[in-house]
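**Q** Sequence and predicted model, in that order:
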Amino acid sequence: MRVRSAALATEPPAEGFAERGFDHARAFQNRVAEWAHDDDAKPVAVLRAPTGAGKTATFYEVIEENDLSLVVYPTNALLDQQLQRFRKWDGISAEPLNSDTLDGHGDGRVEDLLQLTDRFEGHDVVVTNPDILQAIIQDQYQGSTKPMQFFDRFDAVVYDEFHFYDDLAASGLLLQTHVMNDRRGTNVLLASATPNESFVEFVKHELSLPVRDITAEYVSDGDQFRRSVTVDRHDTRVIDEEREAVAERLRELVDDASDLSEPQVALVFNSVAASNDFHAYLAEEFPDVFEYAAKDNGFDTNDPDANLKSQGFFVLNTTSKGEVGLDYDIRTLFMETPPTPSAFLQRFGRAGREHEAVIHVFGLGDMAWPDVMCYPDFVTSIHEALGTHRSQDEAISTLRSLVGMRAAYAIHSRMAEDEWFGPELFADFESVSEYGKWRAFFRTVDSTLESAGEFGSPVMQNSATRKILAFAQHCFGAFESLRGRSLPVDIKYPRGDRHALTSYDLLTTLRYYDIEAIEPDGTLVVDRRGSTQPVAITARFPGYENRPRDYSGSNSEIKQMFSRWIYPEIEEAGLAETEVDEGVLRQFFSDLALPKAVIPIEVRYGQYVAYVDQAGITSVDVEHRQI
């Protein structure tokens, strides 16, 4: 079938677009410019504009109109790409804020953080990721109140691609928005091609912030932003099931290309393992294609030799990481169907931006599509096919809990510090919905565990009650970061052309790779597992040190394992004798995605065992088991 080209409504330029001599502006761009220039504007604007429509151009208006702006991107790769774009704009001084730009530790790191965001430094915009902002809120800089001065510095903040975050991470962005607006009245622009509408409703009704809704308008005779594309729907579920045919097509495209130094072909996989496998397959079976292929799927983030900036390539191999920021002229796209409509449309939108394109879709299933569709109807059909069964009320309820948990933990984690942090920090968080409930929950769990085993305590040291509460207390640590927890280890794996050194999560790696050896510095040398059968992996967790759990399955299977395990443990615990509310404990585990909230103290896999030190910065030591 064919999806026709699409165009957006245009108008004479307004505000900064007119001042800079634009012949015209897209209507939504004018609306953002008007919002940015209006002193009485609503504090939050939500921009809904499709991929390639020109959202980034509107950020100029926000930056130019404010003394100091903050622009937040979900990945460092996108941060770097957009930073270079900002630096090309006339009159704009842009600086990055990431782990590489902060030196030292403790007070020195805090000083670097605050100096970079000092408006007297002359920057117009600071470009960063949300993880750094969350680390400040959750007291990861160990500076009590001083790092929080960061949120006093900015007149405006832009969250781009805010659809990209799951519930746990989205709750962090919502808390950041609350703090910045509450402290300084900071204006907030939320931009996405496929917004999370539950997120938007939360801002309106839970944070009580008035919102200006700005949506790009499709028209038949406007400014074209998408070319027509041909959609080839494959019956197979994944690219791997047709990998030879796909590789042969790549060879044809390489042979026909006049310029192989610019990416025109992309493959988007649903998993890092599948992406890595295909890259290795090309290296072994199609070296003439592999020569012009590059891989950027997140697995090689810490590989010093994997740098897309330093190489020309024609074929890009990626995953969900490539759903945002692929500003290439993709003319042929092979994509596996992701679980959500927003992710699908982000992938789909990477092709057909400048030239007509062919998009091969795997795993979508039967769709009653006509031979030709307009783009807005196509978007609607994808939402109908892949839309979630969770209601908006359920989604907002989960966000309400998670934002409340984060706000409560921001105070709770600071209570053990010697330095008094004063009422201004309480003011940042106390007004958040459910703050009081979760603050009481954290406090009660801690106090109950502290007195366990003492005379008069209803909780014995080896009781079911102490075990479930110790496990819950361990899960509190999920709020120390934006996206949850993992076990990063150094890995050397067969990339196709070489053995590459990278850092990746141990448990995810063990699902797909076998450990072949351990180098003297602790680096794991791994090889792709030949069998598709799951390998036996067991994990032990705080509170249940003597009860290993099967950790062999997929993410969904691990979630089911936790559900089958946790709720019977709560039943057995007999919490009625304590001050811990059983209903709140159940909600805590229900709303918190446990695979992202826990890290095991020990992992066993075949002849290897990994010991996890959770004191301070988590470290992993993998050894041969003594059998």
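**A** Structure's in. What do you need?

**Q** contacts, neighbours, all on C-alpha from now
**A** Noted.

**Q** now the strands: where do they sit in the stretch 451-600 of the chain?
**A** 488-494, 499-505, 513-518, 524-528, 537-541, 544-550 (DSSP state E, counting those that start in this stretch).

**Q** Tell me the spacing between the residue nearest in space to the middle of the chain and Ser320.
**A** Per CA atoms, centre = their mean, the C-alpha nearest to the average position across the chain is that of Tyr165, at 4.6 Å. For Tyr165, the distance to Ser320 equals 12 Å [CA to CA, to the nearest Å].

**Q** Report the contact partners of the closest residue to His279 other than its chain neighbours.
**A** Excluding its sequence neighbours, the residue lying closest to His279 (CA to CA, 6 or more residues apart in numbering) is Gly496, at 6.4 Å. Under the criterion of CA atoms under 8 Å, 6 or more residues apart in numbering, the contact partners of Gly496 comprise His279, Ala280, Tyr281, Leu282, Ala283, Glu284.

**Q** Among those, name the buried ones.
**A** Of all the contacts of Gly496 considered here, the ones buried according to neighbour count by 16 or more other CA atoms under 10 Å are His279, Ala280, Tyr281, Leu282, Ala283.

**Q** tell me the contacts of the last one?
**A** I take that to be Ala283. For Ala283, the set of contacting residues under the criterion of CA under 8 Å, 6+ apart consists of Phe290, Gly496, Asp497.

**Q** take the one below as the second:
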Amino acid sequence: MTEFEVAGASLATETPEPALEDRGFEYARAFQNRVIEWIHDGTDPVSVVRAPTGGGKTATFYELIDSRDMTLLVYPTNALLRQQRERFEDDDVDVAVLNANTLEGHGHERTEQLIGFVNSYAADYDAILTNPDILQAAIQDMYVGSDPMRFFNWFDAIVYDEFHFYDALSASGLLLQIKIIAERQSDPKILLASATPNDEFVEFLREQVGLTVRDIGADYDPDGDQFRHRMVVRRHEDRKIFDYRDEIAAELEAKVEAVDDYDDPEVVLVFNSAKDSNDFHDFLYHEYPTVFEHTAKDNGFDTNDEGADLNDTEFYILNTTSKGEVGLDYDVTTLYMEKPFTASAFLQRFGRAGRQSEATVDIYGLGQGPWGENVDFPSFAEQIYEGLDSTQMNQKRLADLVGFRAAYAIMKREEDSYGFNQELREDFKSNIDRYEKWYRFIRAVNAECGEIKDGFGPGKYSQNDPEAKLLEFTRECFKTFQGLRGRSLSASIKYPRGDRLGVTTYDLSTTLRNYDIVDVGDDDILVLGPADDTILSTVTARLPAYETEPTQYDQTRGEIEEQLQTKIHRHIDQAELNNEFEVSTELLHRLFRIIDIVDAIIPSRITTSEYDIEIDDNSGGPPAINVQPRQI
């Protein structure tokens, strides 16, 4: 272990703009004034606000809300959405929440609810808080009819908070959303806010979509307004917090014994995996009950667990994962964090501590690098960007993803029987460089799928021909573009979380890499137990069209993806040898290089050592699973 200090930091200040002065600001951070100026006098439709965690970005949203007829605020997670709703309501800003729980039903019913929601709340609320998934569902024709696109006509201002949070696939959806909003409004205000913005995303808006962008950054000034305090950093080269569980638990026990009030969270642990987070919680319950009593857990497993609502829990210690990288506004004085995979995620985690008082940060898995000496906060941030992987996105890949999304949105509407307003084509194809290429490709795949024999009918291919399997698998992978973040196979599960079995929904493929199924309860709820490390796991998946080629699914996500990519590119090379195959193999290769197959495909069957799990993904709703004991 090595130890060094990161000094506090301050931001430049100015006399507040009248809008901020009216809100009681004695002074403003300089970047806040620039945002207010853009809101009232700026001609650029987009503004990118770059301010560090705790810098005061959210304060500028209030003026945007007040100055516009209807503002939409978009948050990457429901947890952050709920937290921000409470902040606005505490400040007497009337907001309504639109998420999956707000809408019920399917098809036209869901469409009418979406439009009706806006009609109902437009007069009574200052802003609507939502997630980008709902906007994308409207774009990708997941709500029946063309009417859902009217949703975009209602908002002349929109905020995408923490927009660094999205990977390339999700970012391509946001880019399409921004393009549509900008083109449908005569004077749009689109504010992108982040402590660690993705420059390639912003450059794509400029170069590919043709929007002008106002860059607003926070300036550091040692004589300015302090927003960060001194942090003592202890660097551990070993990767996992869990490997030091006894040592850390003893430190936590000492902290718990030293305080009288446990209502305000001050200690946070951030794990790289939900499994390690769960195991640490279970470990505290059995070995350190005093610490467990004052600890709350909030990772992906807890998102849909009705018994794990932080709003109803008083705690001193928070156990979380990347889910906690955004939106933690606690006075964190002690942070234990595992090094994430990118510089952006690192700074988001690191920025949770030291915002209101001095802090100690233990970082696990941070090896040798440009860090290690006492520095100020801006210098440390530069060292992290220098020493860790970049989060920047490839422009060509983004162009392909946006183009495919747009082409698929039109193709879906053409396939449906109800028709659509042809003006929508301009929403999707104008200023989209690769729209035409992918539109023709999707049509070619669909046409060639029509050459697969159905029974004794005519066609070039039988069901078992390698070309037929490749075509069907490809068309199945198109569905990754139906949503914002790709596809997942959610299952109802019970899992050990310490004092009880948590009941939640979680991605089944990820779950089975870490847990064993020990029983199947009512309504096909899978009861999980710890995986036996002494026994080789035997989880395999059979994928649509390739049911006879099981894929080992008990590896890491990266290993599974590498295995699937190797297989699919080999199949494409084989199809290229058939002179009658009328789909561009060059574009087939390209498609599978721009998507992650793991996020694009739902297995048709998963097999464990004791259970067979059949998956039905043809109902039009979420995939249904049927779990049966294996007949061995």
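**A** It's in. Predicted model, so just to flag it, every value in this text is computed and none were measured.

**Q** Just send the strands of the stretch 451-600 of the first structure back as CSV, with distance to Ile63 of the first structure and mean neighbour count too.
**A** Supplementary listing: those in CSV, determined by distance: least, CA to CA, whole Å; neighbours: other CA atoms under 10 Å:
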stretch, distance to Ile63 of the first structure, mean neighbour count
strand 488-494, 36, 20
strand 499-505, 35, 19
strand 513-518, 46, 17
strand 524-528, 45, 20
strand 537-541, 47, 20
strand 544-550, 51, 15
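
**Q** Pro548 of the first structure matches what in the second structure?
**A** In the second structure, Pro548 of the first structure lines up with Pro550, judged by TM-score structural alignment.

**Q** Skipping its backbone neighbours, what lies nearest that match in space?
**A** When the adjacent residues along the chain are set aside, Pro550 of the second structure lies closest to Arg542, with 4.7 Å between them (CA to CA, 6+ apart).

**Q** For Leu506 of the first structure, give its distance to Glu571 of the first structure.
**A** From Leu506 of the first structure to Glu571 of the first structure the distance is 32 Å (CA to CA).

**Q** Between these two, which is the more surrounded one?
**A** With other CA atoms under 10 Å as the criterion, Leu506 of the first structure and Glu571 differ in neighbour count, and Leu506 comes out ahead with 20 against 12.

**Q** Now check the second structure for the residue matching that one.
**A** Pairing criterion TM-score structural alignment: the partner of Leu506 of the first structure within the second structure is identified as Leu508.

**Q** I figured Thr295 of the second structure was touching Tyr316, is that so?
**A** Yes. Between Thr295 of the second structure and Tyr316 a contact is recorded at 6.1 Å, counting by CA atoms under 8 Å.

**Q** Contacts only, for the match of Pro548 of the first structure.
**A** For Pro550 of the second structure, the contact set (CA under 8 Å, 6+ apart) comprises Thr540, Ala541, Arg542, Leu543.

**Q** Excluding chain neighbours, give the residue nearest to the equivalent of the first one over in the first structure in space.
**A** Looking back up the chat, that one is Thr540 of the second structure. In the first structure, the position corresponding to Thr540 of the second structure is occupied by Thr538, as judged by TM-score structural alignment. Among residues not flanking Thr538 of the first structure along the chain, Asp550 sits closest, at 4.6 Å (CA to CA, 6+ apart).

**Q** ok, now Ile384 of the second structure?
**A** With CA to CA, 6+ apart, the residue lying closest to Ile384 of the second structure is Ala343, at 5.8 Å.

**Q** so where does Asp255 of the first structure fall, helix or strand?
**A** According to DSSP states H and E, Asp255 of the first structure maps onto helix 243-256.

**Q** Check how far that helix sits from its aligned residues in the second structure, on average.
**A** Relative to the matching residues in the second structure, helix 243-256 of the first structure has an average distance of 0.6 Å after the fit, by mean CA distance after the TM-score superposition for the first structure.

**Q** So what does the residue nearest to Ile384 of the second structure match up with in the first structure?
**A** For Ala343 of the second structure, the aligned position in the first structure is occupied by Pro341, per TM-score structural alignment.

**Q** which residues does its match contact?
**A** Remark: with contacts taken as CA under 8 Å, 6+ apart, Pro341 of the first structure is in contact with Ile382, His383, Ala385, Leu386, Gly387.

**Q** Quick check: the gap between the second one and Val229 of the first structure.
**A** To Val229 of the first structure, His383 of the first structure is 19 Å away according to CA to CA.

**Q** same check, this time on the fourth one
**A** Look at Leu386 of the first structure and Val229 of the first structure: by CA to CA, they are 20 Å apart.

**Q** More neighbours: which of those two?
**A** Val229 (23 against 17).

**Q** circling back to that earlier point, the helix holding Asp255 of the first structure - contacts with which helices or strands?
**A** Using 3 or more CA pairs under 8 Å, 6 or more residues apart in numbering; DSSP states H and E as the contact definition, the elements that helix 243-256 of the first structure packs against are helix 287-290.

**Q** wait, isn't the residue nearest to Pro550 of the second structure in contact with Tyr553?
**A** No. Contact between Arg542 of the second structure and Tyr553 fails when scored by CA under 8 Å: they sit 9.5 Å apart.

**Q** Helix, strand or coil: sort out the counterpart of Ser198 of the first structure in the second structure for me.
**A** The alignment partner of Ser198 of the first structure in the second structure, by TM-score structural alignment, is Glu200. Using DSSP: H, G, I helix; E, B strand; the rest coil, the secondary structure recorded for Glu200 of the second structure is helix.

**Q** so how far is Glu162 of the second structure from Glu200 of the second structure?
**A** 15 Å.

**Q** Next: Ser120 of the second structure.
**A** The span separating Ser120 of the second structure from Glu162 of the second structure equals 28 Å under the rule CA to CA.

**Q** These two - which one has more neighbours?
**A** Glu162 (23 against 11).

**Q** Quick check: closest non-adjacent residue to whatever residue of the first structure lines up with that one.
**A** Glu162 of the second structure maps onto Glu161 of the first structure when the alignment is built from TM-score structural alignment. On the basis of CA to CA, 6+ apart, the spatially nearest residue to Glu161 of the first structure that is not a chain neighbour turns out to be Ser192, at 4.6 Å.

**Q** Quick one: residues contacting the one you found.
**A** With contacts defined as CA under 8 Å, 6+ apart, Ser192 of the first structure is in contact with Leu47, Arg48, Ala49, Pro50, Asp160, Glu161, Phe162, His163.
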